[in-house]
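Asker: Provided below are the primary sequence and the corresponding predicted coordinates.
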Amino acid sequence: MAESGLIIVDKPAEWTSHDVVAKMRRIAGTRRVGHAGTLDPMATGVLVIGVEKATRLLGHLMLTEKVYETTIRLGVTTNTDDAEGEVTATSSAAGVSEAEIRKGVEALTGQIMQIPPQVSAIKVNGQRAYKKARAGEEVELKARPVTVREFDVQEIRAEGDVVDVDAVVTCSSGTYIRALARDLGAALGVGGHLTRLRRTRVGPYDLGLAKSVEQLAEECVVLPIGEAVAAAFPRRDVTAEEARVIGHGGRLPAADLGAGPIGVFGPDGELLALVEEHGPVAKPLAVFTG
């Protein structure tokens, strides 16, 4: 059996997240492989892959904070809000000042309401929005609360009628960087879309841990499941008796470590479970023993 743990992949451009999963199944020698948080084909960077028991961590890792390096092009609108779509409008951004751009970015920082892109994986009446949009349907998506903790403009480059804005975005799960590009362009009255997207961090896992697909084909580097959990979540070490209880799916007294997830480790340092605290008790989210 393949080792249970995480593989941190530096996803190449033009690959879908599913392409990476298919490749990692062959490299890791198991079908039990999944990923935490889809990256669009044009995007590169950190894609967290779970192998064997670690696939049960992925839903929880999707909820962690993410960091992106991005370039937003002002003056051009596309039907996908990124460079992969068709241009639907152009408007000269030559007259947009740096002060206006920074003011627009500031308005998109913090807790905001964001309408996902038409071409997104959100389900509308049981069908993915992107399927409806590509069939020519106008999809009505509701605004959702997201948190953009940092939206740092690194460089602004004007060339003819377009302006490119390089930025680093630190945001909550569920934030669409394409939608930030769209909304910045709309606020400035010139339209905008994403031309570059590189994810540099998912939770505690950053590019420093990431390997290319080619590197992983030569040596499959797996972050052991215990190390992966200890890096991402608060840690709780328990007694042998508590380990027996949690190993059978039982509840433990809460340890005031926050709502969770919390990694529970036995006396020998082995990962036993993920739990979440509800009032006086800690309930298992996933048990890894056996």
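Answerer: That came in fine, so what should we check first?
Asker: drop to CA atoms for contacts and neighbour counts, all remaining ones
Answerer: Fine.
Asker: regarding this structure, what is its longest strand?
Answerer: The residue-count maximum for a strand in the chain (DSSP state E) belongs to strand 144-159.
Asker: just the buried positions in it, please.
Answerer: Residues 146-153, 156, 158 are the ones in strand 144-159 that count as buried (16 or more other Cα atoms under 10 Å).
Asker: what is the most widely separated pair among the residues you listed?
Answerer: Of all pairs drawn from the buried residues of strand 144-159, the greatest distance, 29.6 Å, lies between V146 and A158 (Cα to Cα).
Asker: show me what contacts I115?
Answerer: Applying Cα atoms under 8 Å, 6 or more residues apart in numbering, we find I115 in contact with 141-144, 179.
Asker: before we move on, what about A254?
Answerer: 277-282.
Asker: rewinding a little: what is the nearest of the contacts of I115 to L39?
Answerer: Relative to L39, the closest of the contacts of I115 is A179; by Cα to Cα it sits at 14.4 Å.
Asker: got the angle between the helix or strand where that closest one lies and strand 144-159?
Answerer: Following DSSP states H and E, one finds A179 within helix 177-187. Direction vectors for helix 177-187 and strand 144-159, defined by axes from the mean of the first three to the mean of the last three Cα atoms, to 10 degrees, enclose an angle of 70 degrees.
Asker: my read is that G250 contacts A282, right?
Answerer: No: in this structure, G250 is not within contact of A282 by Cα atoms under 8 Å, at 9.0 Å.
Asker: show me the helices in this protein, by range?
Answerer: All helices of the chain, identified by DSSP state H, fall at 17-28, 58-61, 98-107, 129-134, 177-187, 213-218, 225-232, 240-247.
Asker: show residues contacting the third one.
Answerer: To tie it back to what came earlier, the one meant is helix 98-107. 151, 153, 156, 184, 187-188.
Asker: return the set of buried residues in it.
Answerer: So, applying 16+ other Cα under 10 Å, buried residues of helix 98-107: 101-102, 104-105.
Asker: contacting residues around the spatially closest residue to V287 that is not a sequence neighbour?
Answerer: Nearest non-adjacent residue to V287, counting by Cα to Cα, 6 or more residues apart in numbering: A273, 4.2 Å away. Shown in contact with A273 (Cα under 8 Å, 6+ apart): 246-247, 263-265, 284-289.
Asker: try this one next to it:
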Amino acid sequence: MTDGLVVVDKPGGMTSHDVVSRVRRLAGTRKVGHAGTLDPMATGVLVLGVNRATRLLGHLMLTEKRYDATIRLGVATTTDDADGEVLATASTAGLDEATIRAAAAEFVGDLMQVPTAVSAIKVDGKRAYQRVREGEDVELAARPVTVHELVVTDVRVSDSTELDVSVRCSSGTYIRAIARDLGARLGVGGHLTALRRTAVGPYDLGVAHTLDELAENFVLLPIADAARAAFPALDLDEGHATDVRYGRALDLELAGLTAVFAPDGQFLALYEPRDGVARAVAVFTG
């Protein structure tokens, strides 16, 4: 098995770790990791690294993500989604579509967002969701996130009012928290009933495969192709390529984090501009 990325269309009802375990069996290697989790309820794009590509995951420019989601207003839950216990209910009869759309528009831009209590954020070394399961009252600090775009694609006003949204946001943004906060802004509570991640960085559903498809034909995006898709690329001459193999600085101007390649197309390393030269961030030739 070579090194590369696997883009999975995650099914509902599985944890991200479940998907990693399945791909480990399919790939025949323990060296499989993921570039950001999805909740069991959620479906869609989950990017996995195999063998050496696991080292690429932390450097991938996967800061922007896209989601399609359904938010139900009038019901607040312990987890801010449909898997939680109901905390409170309220009538949505007084809401109209214009009011809902106007409130949703307030969640675009640079925001300070309090993550959902059942997130994977660590609190004193333990995941927040583990503390909640153990009966603790977890309060997380607000953190900066950016919602680049939030489009309300449909609103269904009734005794159980729902809206469908498409969101483009920074990594670390919790769509469940948007559902919770939108419900609070409207004074009725809210939670997420469906979530589908449609893209992570340059990888979208168009290149994703279901686990059943991967079981029949294991599609691996080679590490060189993955690096070219996610980073600016620079093809080096043989002299510079030799320097890279030894992790040496390069007298080259780079605009930012860059994937560098040998003359034969081999992916060598990630370099970044620092102190007037290009310096290695991670070398992949060893």
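Answerer: Sure, I can see it. Everything numeric in this text was worked out from a predicted model, so none of it was measured.
Asker: give me the TM-score for this pair.
Answerer: In this superposition the chains share a TM-score of 0.97, using TM-score structural alignment, normalised by the length of structure 2; 286 aligned residues with a Cα RMSD of 1.2 Å.
Asker: neighbour-wise, which one of the contacts of I115 of structure 1 leads?
Answerer: A179 (21 neighbours; other Cα atoms under 10 Å).
Asker: spatially central residue in structure 2, please.
Answerer: In structure 2, the residue lying closest to the centroid (Cα atoms, centre = their mean) is G36, at 4.9 Å.
Asker: and D237 of structure 1, how many residues sit next to it?
Answerer: If you count neighbours by other Cα under 10 Å, D237 of structure 1 ends up with 17.
Asker: which one in structure 2 is aligned with it?
Answerer: In structure 2, the residue paired with D237 of structure 1 is D235, using TM-score structural alignment.
Asker: and the gap between its match and L221 of structure 2?
Answerer: Distance of D235 of structure 2 to L221 of structure 2, computed by Cα to Cα, to the nearest Å: 19 Å.
Asker: ok, V47 of structure 2 next?
Answerer: Going from V47 of structure 2 to L221 of structure 2 by Cα to Cα gives 11 Å.
Asker: overlap in contacts of those two?
Answerer: 5-6.
Asker: out of the two, which sits in the more crowded spot?
Answerer: V47 (25 against 19).
Asker: skipping adjacent residues, who's closest to that one in space?
Answerer: Nearest to V47 of structure 2 is V7, by Cα to Cα, 6+ apart, at 4.7 Å.
Asker: same check, this time on V221 of structure 1
Answerer: Counting by Cα to Cα, 6+ apart, the nearest residue to V221 of structure 1 once its immediate chain neighbours are dropped is I7, at 6.5 Å.
Asker: neighbours of that neighbour, how many?
Answerer: I7 of structure 1: 28 neighbours (other Cα under 10 Å).
Asker: the equivalent of G203 of structure 1 over in structure 2 - nearest residue in space that isn't next to it in sequence?
Answerer: Matched to structure 2 by TM-score structural alignment, G203 of structure 1 sits across from G201. Distances taken as Cα to Cα, 6+ apart place L62 nearest to G201 of structure 2, at 4.3 Å, with adjacent residues excluded.
Asker: next one: L163 of structure 2
Answerer: Nearest to L163 of structure 2 is V155, by Cα to Cα, 6+ apart, at 4.3 Å.
Asker: so the one you found is in contact with V165, correct?
Answerer: No: V155 of structure 2 is beyond contact range of V165, at 9.0 Å (criterion: Cα under 8 Å).
Asker: which two from the contacts of A273 of structure 1 end up farthest apart in space?
Answerer: F265 and L285 (14.0 Å).
Asker: which of these two has more neighbours?
Answerer: Higher neighbour count among F265 of structure 1 and L285: F265, with 23 against 17, using other Cα under 10 Å.
Asker: quick one: contacts for that one?
Answerer: 235-238, 243, 271-273.
Asker: out of the residues you listed, the closest to H193 of structure 1 would be?
Answerer: R235 (40.9 Å).
Asker: what separation do you get for the match of D237 of structure 1 and A259 of structure 2?
Answerer: From D235 of structure 2 to A259 of structure 2 the distance is 9 Å (Cα to Cα).
Asker: list the contacts for the closest residue to T90 of structure 1 other than its chain neighbours?
Answerer: Ranked by Cα to Cα, 6+ apart and with sequence neighbours excluded, the top spatial neighbour of T90 of structure 1 is V76, at 4.6 Å. V76 of structure 1 is in contact with 87-91, 162, 190-193, counting by Cα under 8 Å, 6+ apart.
Asker: corresponding residue for V76 of structure 1 in structure 2?
Answerer: So V76 of structure 1 corresponds to V75, using TM-score structural alignment.
Asker: same check on V9 of structure 1?
Answerer: V9 of structure 1 maps onto V8 in structure 2, by TM-score structural alignment.
Asker: correct me if wrong: its match contacts L211.
Answerer: Yes: judged on Cα under 8 Å, V8 of structure 2 makes contact with L211 at a distance of 6.9 Å.
Asker: the more surrounded of these two?
Answerer: Neighbour count, other Cα under 10 Å: between V8 of structure 2 and L211, V8 has more, with 25 against 19.
Asker: so how far is D212 of structure 2 from that one?
Answerer: Taken as Cα to Cα, the span from V8 of structure 2 to D212 of structure 2 is 10 Å.
Asker: before we move on, what about T116 of structure 2?
Answerer: For T116 of structure 2, the distance to D212 of structure 2 - Cα to Cα - is 32 Å.
Asker: in stretch 29-41 of structure 2, which residues are buried?
Answerer: In stretch 29-41 of structure 2, counting by 16+ other Cα under 10 Å, buried: 31-36, 38, 40-41.
Asker: could you tell me the end-to-end distance of it?
Answerer: End residues of stretch 29-41 of structure 2 are separated by 27 Å (Cα to Cα).
Asker: for stretch 46-55 of structure 2, same thing?
Answerer: First-to-last residue span, stretch 46-55 of structure 2, Cα to Cα: 16 Å.
Asker: in the stretch 1-150 of structure 2, which spans are strands?
Answerer: 4-10, 32-34, 43-50, 64-73, 75-77, 86-89, 109-113, 122-123, 126-127, 143-156 (DSSP state E, counting those that start in this stretch).
Asker: mean per-residue distance, the second one versus structure 1.
Answerer: Once the two are superposed, strand 32-34 of structure 2 sits an average of 0.6 Å from its aligned residues in structure 1 (mean Cα distance after the TM-score superposition for structure 1).
Asker: which bit of structure 1 covers that strand?
Answerer: Using TM-score structural alignment, strand 32-34 of structure 2 pairs with 33-35 in structure 1.
Asker: just send the strands of the stretch 1-150 of structure 2 back as TSV, with distance to N217 of structure 2 too.
Answerer: Formatted as TSV, these follow (distance: least, Cα to Cα, whole Å):
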stretch	distance to N217 of structure 2
strand 4-10	12
strand 32-34	17
strand 43-50	16
strand 64-73	27
strand 75-77	40
strand 86-89	42
strand 109-113	41
strand 122-123	37
strand 126-127	35
strand 143-156	35
